[in-house]
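Asks: Provide a 3D model corresponding to the input given below.
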Amino acid sequence: MRLLVAEDDRALGKFLQRGLEADGHEVCLVSDGQMAVDRFLAEMPDLTILDLNLPRKDGAEVLSFLRTIDSELPILILTARAEPETKVRCLDLGADDCMLKPFSLQELRARCRALLRRRREALLTLRYGNVEMNRVERSVLRAGIPVMLTNKEFALLERLMLNRGRCVSRASLLEQVWSMGTSAGTNVVDVYINYLRRKLDDHGPGDGQGQFIQTVRGQGYRIGAAPAEA
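Replies: Modelled structure (predicted):
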């Protein structure tokens, strides 16, 4: 699943990123409050881990703003402020959980799993046609048959299913799945789309329009009909 970590301590941020990626999550790490807002709006992550002591925008200010955007996506607060009123204020602003620094990575990972389990089933399981993706168990079924995917294949399919009905550009997929800039000059997206089609037994006309993963000429890829076609 997609996680956003906002932590201005670089060493701690990298430590959290590695620990959460070990659980199979896609982790976006930012170091200030404004970046946290920007990435939240761009990604709408499944879980946000937010330090209160952030530059540019304070964590409490970021938390309050994020809750005006989405009232359900889980947010876990990290803070070195031990006074009880800090935790109360965070919970009143809409935080789902609050952890005091220093903390155990094992406990934080467990709390993240608990928060993700509370998400609505519609967000945990993505479905289109006869393809079903469980984002917690990281499993994929097509017509009830398991499809074994690598981490990158899963992340690519997840990104397309989250945007079903909308074309996702190659540049966007390159940045979001591989963390590469648009000037990388690689055809890795097209290669992995072919991997996915083969594993999903995704056959169709040469133009790709009859396939589960459709090719939008000159733009990118899409799952499902475009809004105007629906």
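
Asks: CA atoms for contacts and neighbours, from now on please.
Replies: Noted.

Asks: In a strand, T215, correct?
Replies: Yes. Under DSSP: H, G, I helix; E, B strand; the rest coil, T215 falls within a strand.

Asks: Compute the number of surrounding residues for it.
Replies: A count of neighbours around T215, defined by other CA atoms under 10 Å, yields 21.

Asks: Then the one 5 residues further on?
Replies: If you count neighbours by other CA under 10 Å, G220 ends up with 18.

Asks: And the closest residue in space to it that isn't next to it in sequence, how far from R217?
Replies: Among residues not flanking G220 along the chain, S169 sits closest, at 4.2 Å (CA to CA, 6 or more residues apart in numbering). Using CA to CA, to the nearest Å, one gets 10 Å for the distance from S169 to R217.

Asks: Neighbour count for the two, which is higher?
Replies: S169 (15 against 9).

Asks: Contacts only, for the more buried one.
Replies: Contacts of S169 were listed using CA atoms under 8 Å, 6 or more residues apart in numbering, and they are Q219, G220, Y221.

Asks: distance of the spatially most central residue of the chain from Q106?
Replies: For the chain, R2 is the residue whose C-alpha lies nearest the centre (CA atoms, centre = their mean; 2.1 Å). From R2 across to Q106, the span is 19 Å (CA to CA).

Asks: what does R159 give?
Replies: Counting by CA to CA, the separation of R159 from Q106 is 28 Å.

Asks: before we move on, what about V168?
Replies: 35 Å.

Asks: Likewise for D9?
Replies: Note on D9: its distance to Q106, by CA to CA, is 19 Å.

Asks: In terms of neighbours, single out the busier of the two.
Replies: Between D9 and Q106, counting by other CA under 10 Å, D9 is the more crowded of the two (14 against 11).

Asks: wait, isn't that one in contact with L29?
Replies: No. D9 is beyond contact range of L29, at 10.9 Å (criterion: CA atoms under 8 Å).

Asks: Following up with a second sequence; could you model it the same way so I can compare the two?
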Amino acid sequence: MLIEDDRMIGTAIEQALKDAAYAVDWVTDGETAVHAAENESYELGLLDLGLPKADGREVLRRLRTLGRKLPVIIVTARDAVDDRIDGLDLGADDYLVKPFEIRELLARMRAVLRREGSGSPPLLSNGKLNLDPATRQASFVDQIALLTAREFALLQALLARPGRVLSRSELERQIYGWNEEVESNAIEYLIHTIRKKLGAAAIRNVRGVGWMVDRSS
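Replies: Below you'll find the model as predicted:
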């Protein structure tokens, strides 16, 4: 979840995250952020401090009262040492000062997700199908291919749960944000393009239910 009220900054971060194969829900005020966190499951929150309705400090306090842990990186122009200390003491997992390089933000996100155990390992694999998050390169048997951001996100969702069937709606939630229009055949098309690159056996279809990859072998 991206919590940022500046439209220009929010648009740039949202697009960069999508390009890096993250599904993004972008909210622009503190109250909406807390409501979203109460009703949706997120791997990570990017939190600005200067927000309308409820400022970032209040949002962080309220997020920390929720039952489940949500990793949070504060992303703000406030660069005073006291602000950094206060943010970290309130429960933030990291603190990044604007302006920043997108590459640094992505690296900090990966580091926080690794610490939380919810991020991608260096290589996702079930023994036959392999996916490298650093390069978006996938291999299956003797086929090697470079995936698009959407293809990578779909295959990552399946490989994170080998042996489990994921429905169309579950895959859409992994790949697309709130404000993105999803065509009715988008998931089928992505699976078709992945199979074309890696082979039909890379992803299994469970008719009427969804798709899966085999358990680790």
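
Asks: re earlier: same check for the contacts of S169 of the first structure, but in the second structure.
Replies: Counting by both residues aligned by TM-score structural alignment, their matches' CA atoms under 8 Å, the second structure reproduces these contacts from the contacts of S169 of the first structure: Q219, G220, Y221.

Asks: so who does the nearest residue to A157 of the second structure once chain neighbours are set aside touch?
Replies: Closest residue to A157 of the second structure apart from its sequence neighbours, by CA to CA, 6+ apart: Q174 at 6.7 Å. Q174 of the second structure makes contact with A23, A153, L154, A157, according to CA under 8 Å, 6+ apart.

Asks: Highest neighbour count among those?
Replies: Neighbour counts for the contacts of Q174 of the second structure (other CA under 10 Å) peak at A153, which has 25 neighbours.

Asks: helix/strand/coil for that one?
Replies: For A153 of the second structure, the secondary-structure state derived from three-state DSSP is helix.

Asks: tell me the helices in the first structure, going along the chain?
Replies: Along the first structure, the segments classed as helices by DSSP state H run 10-21, 33-43, 59-69, 84-93, 105-117, 121-124, 151-162, 170-178, 188-199.

Asks: Please say which position in the first structure L47 of the second structure maps to.
Replies: Taking TM-score structural alignment, L47 of the second structure has L50 as its aligned residue in the first structure.

Asks: residue contacts, that match?
Replies: Contact analysis of L50 of the first structure by CA under 8 Å, 6+ apart lists V5, A6, E7, G59, L63, I75, L76, I77, L78.

Asks: Could I get the contacting residues of the aligned partner of the last one in the second structure?
Replies: In other words, L78 of the first structure. Correspondence of L78 of the first structure to the second structure, assessed by TM-score structural alignment: V75. V75 of the second structure makes contact with L46, L47, D48, L49, Y95, L96, V97, K98 under the criterion CA under 8 Å, 6+ apart.

Asks: From A134 of the second structure, how far out is V75 of the second structure?
Replies: 23 Å.

Asks: likewise L88 of the second structure?
Replies: To A134 of the second structure, L88 of the second structure is 28 Å away according to CA to CA.

Asks: Between these two, point out the one with more neighbours.
Replies: In this view L88 of the second structure and A134 are compared by other CA under 10 Å, and L88 has more residues nearby, 16 against 11.

Asks: The first structure: which residue goes with the more buried one?
Replies: With TM-score structural alignment as the criterion, L88 of the second structure lines up with L91 in the first structure.

Asks: Contacts only, for the residue nearest to that match when sequence neighbours are not counted.
Replies: The spatially closest residue to L91 of the first structure, leaving aside those adjacent along the chain, is D97, at 7.2 Å (CA to CA, 6+ apart). By CA under 8 Å, 6+ apart, D97 of the first structure lies in contact with I75, L76, I77, L91.

Asks: nearest to D201 of the first structure, of these?
Replies: Of all these, I75 has the smallest distance to D201 of the first structure: 37.8 Å, by CA to CA.

Asks: distance of the closest one from E83 of the first structure?
Replies: According to CA to CA, I75 of the first structure and E83 of the first structure sit 20 Å apart.

Asks: the more surrounded of the two?
Replies: Set I75 of the first structure next to E83 and count neighbours by other CA under 10 Å: I75 wins out with 27 against 9.

Asks: I figured that one hits A95, correct?
Replies: Yes. Judged on CA under 8 Å, I75 of the first structure makes contact with A95 at a distance of 5.3 Å.

Asks: Give me the common contacts of these two.
Replies: Counting by CA under 8 Å, 6+ apart, the common neighbours of I75 of the first structure and A95 are L63.

Asks: which one in the second structure is aligned with R109 of the first structure?
Replies: Residue pairing (TM-score structural alignment): R109 of the first structure is matched to R103 of the second structure.

Asks: how much space is there between that match and R110 of the second structure?
Replies: Taking CA to CA, one finds R103 of the second structure at 11 Å from R110 of the second structure.

Asks: Between these two, point out the one with more neighbours.
Replies: In this view R103 of the second structure and R110 are compared by other CA under 10 Å, and R110 has more residues nearby, 17 against 10.

Asks: so what's that one closest to, chain neighbours aside?
Replies: G119 (6.5 Å).

Asks: which residues sit in contact with that neighbour?
Replies: Shown in contact with G119 of the second structure (CA under 8 Å, 6+ apart): E43, R110, V112, L113.

Asks: Quick one: those residues as CSV, columns for distance to A201 of the second structure too.
Replies: Shown next, in CSV, are the contacts of G119 of the second structure (distance: CA to CA, whole Å):
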residue, distance to A201 of the second structure
E43, 30
R110, 30
V112, 34
L113, 30
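
Asks: Next step: those residues restricted to strands.
Replies: When DSSP state E is applied, those are split such that none fall in strands.

Asks: Any of the residues you listed buried? List them.
Replies: By neighbour count, with 16 or more other CA atoms under 10 Å, the contacts of G119 of the second structure hold E43, R110, V112, L113 as buried.
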